[in-house]
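**Student:** predicted model, plus sequence, below.
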Amino acid sequence: MEASDGLPTPRRYWAMLTVALALIMAVLDGAIANVALPTIASDVQASPASSIWVVNAYQLVITISLLPCASLGEHYGYRRVYKVGLAVFTLGSLACALSDSLATLTMARVVQGFGAAGIMSVNGALIRYIYPRRQLGHGIGINALLVGVSSAVGPTVAAGILSVASWPWLFAVNIPFGVVALAIATRSLPVNPRTGQRFDVVSAVLNALAFGLLIIGIDGLGQGEGRQLEAVELGVALLAGIWLVRRQLALASPLLPVDLLRIPVFRLSILTSVCSFGAQMLAYVALPFYFQGTLGRSEVATGLLMTPWPLATAVIAPMAGWLADRYPSGMLGGIGLVTMAAGLALIAGLPAEPSSLDIVWRMAICGFGFGLFQSPNNRTMLSSAPRERSGGASGMLATARLLGQTTGAAMVSLLFGLYSDKAVALAILSGAAVAGVAALVSFLRVRHQT
């Protein structure tokens, strides 16, 4: 049994190193594939539309696997799930690098997605056991810093690799890092108490149906696919979700953590997270169309103009984590989300021909506000759950993020379908409104926190 309140140094630093390596790889692989899609499609002789599954398969598998992997962590140990996930991700990366067709690459990305889910689902739970409670916000701030930097440099890393090597190397570079991270994990990661219960396979299947069909249905609405098919997908998702919830109510350690959702501050934090990531994605998807289509900026310039947001988030995240150890996250998150909403409103009010500086400082305000919200919110979600339910909290943290991002992206697609000429402006204004709603929900948490 490990020490009850975090790991001693230097073991704590080694444990965070392996967590950092795996998280960076998983986040980067979600970003770099987008940049390489045209190259991959041309090389494997696939259409642009079908090549999108290289990205979608990875994201979809992660989403439907997060909660089952988190549950496995509670039953069999976070360390074990993390190590298996890292090994699967590394093998999936090797399979991606060796793929010679769209079908084999897509299947390899599915394997990668399962591995990434194993990493992401227990990431927060491991941090809770790595750091003592008084420094939990600091650990989560470092985690947010890694995610922010990885997201920011993803396109740059992809462009750099593609400038000197072929696209399989985008995945092959993961292999040595995966092997090193796995070797460190074996000696450094903490061991957590286990529930000793059997894994609930039926709940895992219902979870996959509910979340998988929900995301496919939402994406279909954005793409303007057949309304009847979308209705069936969303209907089945709803029925599977209802069955899943009813099944969880009788379980002591449910796969879908309905027991944690009964905790007011946890429930409000999840809702805040979904709304905030939805607002972020509304802007992230719409802004490139604004920069290129309206302002006529190049792809390279667009990438540079998008960078201040994640960069500001990465800079403020460690400080926000430090503040979260001392002040209520509801207040910090509310202030951050109000700042983010103001930044989006300022972007919506840009002049007809703005300078790059006009754009950069507004994007930085958005990133600053988002970073001030993210670390404190994640800390609250993890610390408000009982220690033995850290896996469920960690899984819900990642699921809320992906659900918000997916919904936000689908809303942009829907706006383009309904208001093609005004879609970008409406998406940015909608992002500001949703961030405002998230701020109100965040402030509601203050009365539940001491």
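**Tutor:** Sure, I can see it.
**Student:** only C-alpha atoms for contact and neighbour calcs from this point on.
**Tutor:** Noted.
**Student:** L7: which element?
**Tutor:** According to DSSP states H and E, L7 maps onto no helix or strand at all.
**Student:** any idea how many residues pack against it?
**Tutor:** When neighbours are counted by other C-alpha atoms under 10 Å, L7 registers 21.
**Student:** OK, contacts around the closest residue to it other than its chain neighbours?
**Tutor:** Leaving aside its sequence neighbours, L7 sits nearest to I130 (C-alpha to C-alpha, 6 or more residues apart in numbering; 5.1 Å). Residues in contact with I130, defined by C-alpha atoms under 8 Å, 6 or more residues apart in numbering, are 6-7, 12, 15-16, 189-190.
**Student:** if you set the cut-off to 10 Å instead, what comes out?
**Tutor:** Counting by C-alpha atoms under 10 Å, 6 or more residues apart in numbering, I130 touches 2-9, 11-16, 124, 136, 139, 188-191.
**Student:** cool, G349 as well?
**Tutor:** 343, 425, 429.
**Student:** what separates the closest residue to L261 other than its chain neighbours from P48, distance-wise?
**Tutor:** Spatial nearest neighbour of L261, excluding adjacent residues (C-alpha to C-alpha, 6+ apart): R267 at 4.8 Å. As judged by C-alpha to C-alpha, to the nearest Å, R267 and P48 stand 40 Å apart.
**Student:** repeat that for D29.
**Tutor:** 19 Å.
**Student:** which one's more surrounded, the two?
**Tutor:** D29 (25 against 14).
**Student:** dropping in the other structure now:
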Amino acid sequence: MPAARPDSLASPPGWLATGSLMTAVWLGSLDQSIANTALPAIAAALQHTPAESVWILHAYQLAVVATLLPFAALGDLWGARRVFLVGVALFNLAAIASALAPSLEWLAVSRAVQGIGASGLMSVNLALIRQIFPTNRLGQAVGLNAFIVGSGYSLGPVVASLLLSVGPWPWLFGFMVPMGLVGWLLGWRFLPNATEKTAPQPYDLVLALLSALCFASLIFCLSAVECGTLMTVWAGVVAIAAPLAGRLSDRYPPAIMGGIGLCILSAGMVWLSQVTVGTSTTTIGVGMAICGIGFGLFQSPNLRAIMSSSPPERSSGASGMVALARLIGQASGAALVALCFNLFAPVGAGHAIVIGAVAAGLGGLLSVSRLWAR
């Protein structure tokens, strides 16, 4: 039985509805980083080469990118709560299938279904947050969401290492099932239905299929990027900075907060562009931390501005666009690095980071310019 919109977040329906969302979002974030870390162990256990086992990652990424926009449109048409519950259910069932997979082919198909489920829950989670939280606490809410996403990514390698040290690789997927079930039950009972109703809009199935094919094709243009332990520094700092930025964005204009964050991110990328073979791990870690602070300060205010400026009845569409933009940015960044390596080897990495720093700096200026346009 779905709950109405909670009157207070301090009430059990309020924090239990939030708990359902955060549990699902954390599992979706954790799942990606766990698979990246455990890929060699899974490949060895299934007796496949690393090149073949990459499909464990690609199947998931393809499914997520291809279905985000169609799910977001369904959220506006069918209801964000329903799309979320279907997504969590698919994610959980696919996790069971992945844990029982006897072959690489089975596992790849299961991961694709799991990616579809993750896409469903990620496409509407911000829309549901908007329904649960009052406007004056929306920044705090998106900050909490960013913290959960960051902690999921940063804890993935640790969780994978611990599970692989005490059990076989199927445990990596099996341990998610109880948490996913709890998240689904809490969502079914406590997530509110949207109260805003508008004239129904037709769901363009042909356009949805074309969108899926278009964005899925982007994945094939990318090279696999192995993330080292230092990447955890960035994600961990984002997880710390984002909740603080979310609270501040409820008091100060998001344009200022976002501009400051992007400028700090640009400074951190300039720092990293100077890294050489002899650079110490500590120096690299400091640069990653600066980038994490900047991104954390930018992310929550930016999400708040996007969600608060979209019409309530289009919240699912806005949420899906945010998730899709994030994934396209990740894909474009990998493609940019590959291009710079081909054009400017052996200093391609530095050139790519400088381009990113310039883009972040320009983004900061554009963010602040929103104040002048008023």
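**Tutor:** Right, received. Where do you want to start? All values reported here derive from a predicted model rather than from experimental measurement.
**Student:** let me see the TM-score of these two.
**Tutor:** TM-score of the superposed chains, computed with TM-score structural alignment, normalised by the length of structure 2, equals 0.93; 370 aligned residues with a C-alpha RMSD of 2.1 Å.
**Student:** touching, the residue nearest to L261 of structure 1 and L382? I think so.
**Tutor:** No - using C-alpha atoms under 10 Å, R267 of structure 1 is not in contact with L382, being 11.8 Å away.
**Student:** more crowded one of those two?
**Tutor:** Neighbour count, other C-alpha under 10 Å: between R267 of structure 1 and L382, L382 has more, with 27 against 17.
**Student:** ok, which stretches of the stretch 201-350 of structure 1 are strands?
**Tutor:** For the stretch 201-350 of structure 1, applying DSSP state E, counting those that start in this stretch gives no strands.
**Student:** would you map the helices across it?
**Tutor:** Under the criterion DSSP state H, counting those that start in this stretch, the stretch 201-350 of structure 1 contains helices at 201-223, 227-248, 258-261, 264-289, 299-306, 308-324, 329-348.
**Student:** for those, could you give me a markdown table that also reports distance to A364 of structure 1?
**Tutor:** Output for the helices of the stretch 201-350 of structure 1, formatted as a markdown table (distance: least, C-alpha to C-alpha, whole Å):
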| stretch | distance to A364 of structure 1 |
| --- | --- |
| helix 201-223 | 28 |
| helix 227-248 | 37 |
| helix 258-261 | 33 |
| helix 264-289 | 13 |
| helix 299-306 | 9 |
| helix 308-324 | 5 |
| helix 329-348 | 8 |
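**Student:** A181 of structure 1: which of the ones you listed is closest?
**Tutor:** Each of the helices of the stretch 201-350 of structure 1 was scored for nearness to A181 of structure 1 using C-alpha to C-alpha, and the closest is helix 308-324 (22.5 Å).
**Student:** show me the contacts for V424 of structure 1.
**Tutor:** So, once contact is read as C-alpha under 10 Å, 6+ apart, V424 of structure 1 ends up touching 282-283, 285-290, 293-294, 348, 412, 415-416, 430.
**Student:** I127 of structure 1 matches what in structure 2?
**Tutor:** If you follow I127 of structure 1 across to structure 2 using TM-score structural alignment, you land on I129.
**Student:** how about the nearest residue to its match, chain neighbours excluded?
**Tutor:** In space, I129 of structure 2 is closest to A141, 6.9 Å off (C-alpha to C-alpha, 6+ apart).
**Student:** looking at the helices of the stretch 201-350 of structure 1, which is closest to V84 of structure 1?
**Tutor:** V84 of structure 1 sits nearest to helix 201-223 of all the helices of the stretch 201-350 of structure 1, at 18.0 Å, using C-alpha to C-alpha.
**Student:** number of residues surrounding P132 of structure 1?
**Tutor:** Other residues close to P132 of structure 1 by other C-alpha under 10 Å number 19.
**Student:** isn't it up against T9?
**Tutor:** No - the pair P132 of structure 1 and T9 does not pass the contact test of C-alpha under 10 Å, sitting 11.2 Å apart.
**Student:** circling back: widest-spaced pair of the contacts of V424 of structure 1?
**Tutor:** Greatest spatial distance in those: G293 and S430, 19.5 Å, computed using C-alpha to C-alpha.
**Student:** if we can go back for a sec, so what corresponds to the residue nearest to I129 of structure 2 in structure 1?
**Tutor:** Alignment note (TM-score structural alignment): A141 of structure 2 maps to G139 of structure 1.
**Student:** buried residues in the helix or strand where that match lies?
**Tutor:** Element membership of G139 of structure 1 [criterion: DSSP H and E] is helix 136-164. For helix 136-164 of structure 1, the neighbour count (16 or more other C-alpha atoms under 10 Å) marks 136-159, 161-162 as buried.
**Student:** may I have the residues that are in contact with V44 of structure 1?
**Tutor:** By C-alpha under 10 Å, 6+ apart, the contact list for V44 of structure 1 reads 51, 99-103, 105.
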